[in-house]
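*Asks:* coordinates only, no sequence provided:
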């Protein structure tokens, strides 16, 4: 018989923080730009998304997730796609 205590926990345990995200009360369009959005409209949408993130109780978990999996789209953990890429580039140069 398998020793149950040695089995990994349910996958949901890793993502439980998402249930506490402030973004759950906001539509995904606030965090992910539509095709072709550029300039002032995109900056304004990103700024609005970051305001939601700023008051989020799981901001750090969200940011760590996005950086770890190299999330390619949207605002996650208060960081835009470009900010995450800049973060990765800076850390790769430092290595």
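*Replies:* Sure thing, it's come through. All of these numbers come straight from a predicted model, not from anything done at the bench.
*Asks:* please make it C-alpha for all contacts and neighbour counts, starting now.
*Replies:* Noted.
*Asks:* give the other helices and strands that the longest helix along the chain contacts.
*Replies:* The single longest helix within the chain, with elements called by DSSP state H, is helix 39-54. The helices and strands touching helix 39-54, judged by 3 or more C-alpha pairs under 8 Å, 6 or more residues apart in numbering; DSSP states H and E, number zero.
*Asks:* how far out from the middle of the chain is that helix?
*Replies:* 14 Å (C-alpha atoms, centre = their mean, to the nearest Å).
*Asks:* hold the first one in mind and look at this next one:
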């Protein structure tokens, strides 16, 4: 019997097309309250969980790819800590600052 909440199953279907990737089971955050990663005042604590994660690279790559390949609103409105990066850090990856020299 599947004991996951209905909302979780819907989210996984939207994000991953069905089931979460296999590496997700090994994630340091798998048993952590998800609100930790979406509470601005707890960013340092969320990043500390990510820092100890054995699948940090896979998580970060997955999130950045999802944001980059989806509608612009995914990149523009990135929030929370995912893959050890805050929303602002992920936005800077998607939209690196331009140098005055690069514009000319």
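*Replies:* The structure has been received and is ready for your questions. All values reported here derive from a predicted model rather than from experimental measurement.
*Asks:* any chance you could list what contacts the longest helix of the first structure?
*Replies:* 22-23, 30-31, 33, 59, 75-80 (C-alpha atoms under 8 Å, 6 or more residues apart in numbering).
*Asks:* same thing with stretch 15-28 of the second structure?
*Replies:* 9, 12-13, 30, 49-50, 52-56, 58-59.
*Asks:* buried stuff in that stretch?
*Replies:* 27-28 (16 or more other C-alpha atoms under 10 Å).
*Asks:* residue 83 of the second structure: what's it in contact with?
*Replies:* 50, 56-61, 63.
*Asks:* map it across to the first structure for me.
*Replies:* Correspondence of residue 83 of the second structure to the first structure, assessed by TM-score structural alignment: residue 77.
*Asks:* for its match, which non-adjacent residue is spatially closest?
*Replies:* By the measure of C-alpha to C-alpha, 6 or more residues apart in numbering, the closest residue to residue 77 of the first structure outside its immediate chain neighbours is residue 63, 3.9 Å from it.
*Asks:* the one you found: neighbour count?
*Replies:* Residues within reach of residue 63 of the first structure, counting by other C-alpha atoms under 10 Å, total 18.
*Asks:* so what corresponds to it in the second structure?
*Replies:* Match for residue 63 of the first structure (TM-score structural alignment): residue 60.
*Asks:* and the spatially most central residue of the first structure, how far from residue 93 of the first structure?
*Replies:* In the first structure, the C-alpha nearest the mean C-alpha coordinate belongs to residue 76, at 2.5 Å (C-alpha atoms, centre = their mean). Per C-alpha to C-alpha, to the nearest Å, residue 76 of the first structure is found 23 Å from residue 93 of the first structure.
*Asks:* cool, and residue 79 of the first structure?
*Replies:* Where residue 93 of the first structure is concerned, residue 79 of the first structure sits at a distance of 20 Å (C-alpha to C-alpha).
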